[in-house]
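1. missing the sequence, but the structure's below:
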């Protein structure tokens, strides 16, 4: 079954380029485009795509508020935010908006295609450069008191959450902790369930907002 995609960006040439890349893949289909956030909300609600590529800076309604509007509705799509890192605050707001993936606009076509398939499959994806900026964005924020639900995690689950916050893949976490990938997947699923989180992106935000991870911290198992 084909994965359906809507592209939301105010640059016509960029939309055309993204469409060209996506439609070279037999399992991906671009079903619509939008030139601003308001149009994106309308198009997505009408076409109900699996995945939305969402620019942040757009006229009328920006991509962040459009993302929040779409994710607040029943049966929301998976959203990948395309960013050029306008400011750290924009990045932080994008994370809080709840998108499932984050990519630089200069990412390779292969990375884009992989991201679409990953988020369509229910996973989340963070560009490693995005994770670096997340760390920087949280570096100057005061550390809050740890929330009580953190105490429900086992020591190994806490280690896994710290590594997730550093942008590690399941394979990298498995290598760092000396366990199998299947074990890591189980730990990740339990972390998300216990903390009431939807995916890895929310786990990254949670780890920093809760004070579990701060810029410059070491991580057990590395």
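-> In hand now; what should we look at? Note that this is a predicted model, so its numbers are computed, not measured. Numbering: from 1, shown residues only.
2. going forward, measure contacts between C-alpha atoms and count neighbours the same way
-> Fine.
3. can you map out the strands along the chain?
-> With DSSP state E, the ranges of strands along the chain come out as 3-8, 28-34, 51-55, 78-83, 101-104, 125-126.
4. now the helices for the chain?
-> 12-22, 37-47, 63-72, 88-97, 109-120, 128-139, 155-165, 170-177, 181-195, 200-209 (DSSP state H).
5. would CSV of the ones you listed with distance to residue 3 and mean neighbour count be doable?
-> Compiled in CSV, these are given as follows (distance: least, CA to CA, whole Å; neighbours: other CA atoms under 10 Å):
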stretch, distance to residue 3, mean neighbour count
helix 12-22, 10, 15
helix 37-47, 13, 19
helix 63-72, 18, 20
helix 88-97, 23, 17
helix 109-120, 7, 18
helix 128-139, 24, 17
helix 155-165, 27, 21
helix 170-177, 24, 17
helix 181-195, 24, 16
helix 200-209, 21, 21
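6. alongside the first one, take a look at this:
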């Protein structure tokens, strides 16, 4: 999902750099109300986790790679405003210290993964939130679906940016088929990891799951046979 320098032309990179800056500024302003003694430590943990899983990637096109995104995971656990900042921090560190994603393409990468991916994942999870309290399986299913759709939406944003100002030499049809097709498969893996992680947190501390705030579970979210505290 990472774009490298030169994959889109300079005007396109500049426009989406502005989009990323505005989006992160709004997120930073709104995140203040979400950060508390529960959210802040969780934000640090999920940022470290996403950083680790994003370092495992594979080439898709010259100048583009595929990997897990983590947008739905952070949105479900710490909310979309804090979550988008977590993903953005990961992307900035990767670009500056590991040359994973180009500096001129940082705006497009943040737009795709930190903004489009995170907010799409949260929108899907929030739309299905009423099902999450019915059973542990329902919560896992909602998490899986949100992560899958988040991944595909981010890949579509990548294709849109390439359609606007692609400079990589590959045809738009090739970019679409490879990027979206492979990220459907990536999304399945991301859905499984997201569901497992959210389920593990909810089983121990459901109060730490942002998506579940304000809900009253009709059934326990703990695994069968686990002692109730």
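-> Received the coordinates, thanks. Predicted model only: the values in this text are computed from it and were never measured.
7. got a TM-score for the pair?
-> Scored against TM-score structural alignment, normalised by the length of structure 1, the superposed chains reach a TM-score of 0.28; 110 aligned residues with a CA RMSD of 5.9 Å.
8. thinking again about what came up before, switch the helices of structure 1 over to a markdown table; also include distance to residue 80 of structure 1.
-> Shown next, in a markdown table, are the helices of structure 1 (distance: least, CA to CA, whole Å):
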| stretch | distance to residue 80 of structure 1 |
| --- | --- |
| helix 12-22 | 13 |
| helix 37-47 | 13 |
| helix 63-72 | 9 |
| helix 88-97 | 10 |
| helix 109-120 | 8 |
| helix 128-139 | 12 |
| helix 155-165 | 18 |
| helix 170-177 | 20 |
| helix 181-195 | 20 |
| helix 200-209 | 11 |
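9. quick one: which of those helices is nearest residue 78 of structure 1?
-> For those, the distance to residue 78 of structure 1 is smallest for helix 109-120, at 6.2 Å, taking CA to CA.
10. next, the angle from the closest one to strand 28-34.
-> With axes from the mean of the first three to the mean of the last three CA atoms, to 10 degrees applied, the angle from helix 109-120 of structure 1 to strand 28-34 works out at 90 degrees.
11. which other helices and strands does helix 109-120 of structure 1 contact?
-> strand 51-55, strand 78-83, strand 101-104, strand 125-126 (3 or more CA pairs under 8 Å, 6 or more residues apart in numbering; DSSP states H and E).
12. if we go to 7 Å?
-> With contacts defined as 3 or more CA pairs under 7 Å, 6 or more residues apart in numbering; DSSP states H and E, helix 109-120 of structure 1 has no helix or strand neighbours.
13. and residue 95 of structure 2, what element?
-> helix 80-97 (DSSP states H and E).
14. ok so, going back, out of the strands of structure 1, deepest packed?
-> Neighbour counts (mean count of other CA atoms under 10 Å) averaged over each of the strands of structure 1 peak at strand 51-55, with a mean of 27.
15. which residues sit against that strand?
-> Here strand 51-55 of structure 1 makes contact (CA atoms under 7 Å, 6 or more residues apart in numbering) with 4-9, 63, 77-83, 116, 120.
16. out of the residues you listed, what pair is the most spread apart?
-> Taking CA to CA, no two of these sit farther apart than 4 and 83, at 21.1 Å.
17. make TSV from the strands of structure 1 and add distance to residue 192 of structure 1 to it.
-> Shown next, in TSV, are those (distance: least, CA to CA, whole Å):
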stretch	distance to residue 192 of structure 1
strand 3-8	25
strand 28-34	29
strand 51-55	22
strand 78-83	17
strand 101-104	17
strand 125-126	15
